[in-house]
Structure formats: C-alpha cells, structure tokens
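Student: I would like the atomic coordinates for the input below:
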Amino acid sequence: MKFQMQEVGFNIDLEYGNLSVSGNSDYGFRPFQLLIASIAGCSGGVLRAILEKKRINYKDIEIDAEVEREEQEPKRIKKIALTFTISGEDLNEEILEKSVKVAMKNCSMAQSVKDSIEIIEQIKIKPSQC
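Tutor: Next up, the predicted model:
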C-alpha cells in the first residue's frame, strides 16, 4: 500500500476507489474512524460467515460502535463497545452470544489490538419486520 501526501492528509488509490485520510474530518476519514471501521467490519464479516455456516436464519446485522478515548493528547482509544443488532425470527440468544465471541477471536483486526484496546461486545435481537 502506498499513501501519497496531500496538503491536508494522505491519499491512496484502492481497487474500490480513492481513500483520503486526514486528522481533519473536512478533508478525509480520520485515522481513528478507520481503525473502528476495520474492527467493526472485520468482526461483522466473520460473524456473518459463522451464522451462515451454522445455518442460522437471520435477516440483517447492524453494528453500533461506541468509542472511549483518553482525555489527554494523543487521545488514545481506550475502549470500543460493539453492539451487534441481529434481526430475524426465532433467534437463539445464547447461540448468537457464542457466535459473537468466536467472531471476535477470529477477527484479525480485533486480535491485533486486543492487548492495547479493551473491546466489549453485546448482542441485541430485533424481530424481523414482515
């Protein structure tokens, strides 16, 4: 990956488009947003694969990420709370909780930061709308 310096950040051209990264959200994604998105996207993708492998019939997965940062500079990320809202009918909460735990253990992004950032996860079950 090659990042090219710009006046207010860095850019990289990827197969799905251009990504602008900047400490100023007026000019691109902030680095902490990309870190959180990587963890949420990775864990969600692994969870999806687990649910499909277990043949659990679900309609949708939404992930809400709440971030706690240090007050002092450099405002290190201390904690990420991920809430997985899974929509479907007749979903078993215990199986979903176990599936989320397995997903987090198999998410390379979460495992990369587990010793420096506390990651907690919870699930919510939302009945499908007909």
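
Student: Going by C-alpha atoms from here, please, whenever you check contacts or count neighbours.
Tutor: Will do.

Student: Now tell me what touches the one helix or strand residue 5 maps to from outside.
Tutor: Using DSSP states H and E, residue 5 maps to strand 4-6. The contact list for strand 4-6, computed with C-alpha atoms under 8 Å, 6 or more residues apart in numbering, reads 10-12.

Student: Could you also give me the structure for this second sequence? I'd like to compare it with the first:
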Amino acid sequence: MKANVKWIDKMQLMGTSETGHGILMDGDRNGIAASPMEVVLMGMGACSTIDVVDILKTGRQNILGCEVDLTSERAPEPPRVFTKINAHFIVSGTDLNEKKVKRAVELSMEKYCSVAKMLEKAAEITSSYEIVVK
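Tutor: Sure, this is the predicted structure:
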C-alpha cells in the first residue's frame, strides 16, 4: 500500500492513495477539513463498521443500517496520542439477533479491525452497541 501527502497551503494537505482516492486534511483547529488525528479516528470507525456489517450480513441478519459514534481522549502533551477510544455502534434492522450483533462488534474490535488493533497499542479501546428495530 502506498500513499502521497502534499502540502497545499497554510496547514492544508491533500492525501492521495495509490488507487487515486483523495482526502483533504487540515492541521489548523479552525481549518476547512478534518485533522490527521480525526482522519485516524474516522478510519477506525470505517474499518470496524465494515466488519460489523459484513459479519451480520454473513450471519443472515436483516441489517438496514450501521453507524458508530466514536469518542476519544488524547495525551495532554506531545505527542498527543490517543489514550482512550470508545466505539458505540448503532445497528438497525428487523429481527436482529442481539447475540449476533454483540458478537459482530466483539469480533471486529478484538480480531478483524486492523486500525483498532494498531491503535490498541497506545490507547485503551472499548466498545458498546445498541439495536434499533425498524
């Protein structure tokens, strides 16, 4: 995997993946885009959501939606690494089996989400979930 990050102006950066997809980032707190650390946090959310959806679909659950609310704490001094992250999954669907939803979240966080596995070396990662019946 390869990527390129190019400084644009002020604290704005454009990241481009080897597949040609781009993401604008901004190091200014009042910037026009997400900061690199926000992108890392969103990356964990995307990675784990993909896992949960895939596991539930494989388990033949009638999943209609899945989102994850992420909250984090960072070290007060540089390097301001994440020290705590909580991922709260909101899974919606019809006839969802709670044990399967719980297991999908656990499998993602404990085994499959490569971003979470990488971040757990620096941060305490916890997860929770709720089911919304539609």
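
Student: picking that back up, output the residue interval of structure 2 matched by the strand holding residue 5 of structure 1.
Tutor: Against structure 2, the aligned range for strand 4-6 of structure 1 is residues 6-8 (TM-score structural alignment).

Student: before we move on, the earlier item: average offset between the strand holding residue 5 of structure 1 and structure 2?
Tutor: In the superposition with structure 2, the average deviation recorded for strand 4-6 of structure 1 is 2.0 Å (mean C-alpha distance after the TM-score superposition for structure 1).

Student: Now the element after that strand, going C-ward?
Tutor: Of the helices and strands lying after strand 4-6 of structure 1 in sequence (DSSP H and E), the nearest is strand 9-14.

Student: Follow the chain on from that following strand and name the next helix or strand.
Tutor: Immediately after strand 9-14 of structure 1, counting by DSSP H and E, sits strand 17-21.

Student: Just the buried positions in that following strand, please.
Tutor: For strand 17-21 of structure 1, a neighbour-count test (16 or more other C-alpha atoms under 10 Å) marks 20-21 as buried.

Student: and it, what other elements does it pack with?
Tutor: Contacts defined by 3 or more C-alpha pairs under 8 Å, 6 or more residues apart in numbering; DSSP states H and E place strand 17-21 of structure 1 against strand 9-14.

Student: Residues contacting the strand it packs on, please?
Tutor: Contacts to strand 9-14 of structure 1, defined as C-alpha under 8 Å, 6+ apart, come from residues 1-5, 18-23, 27-28.
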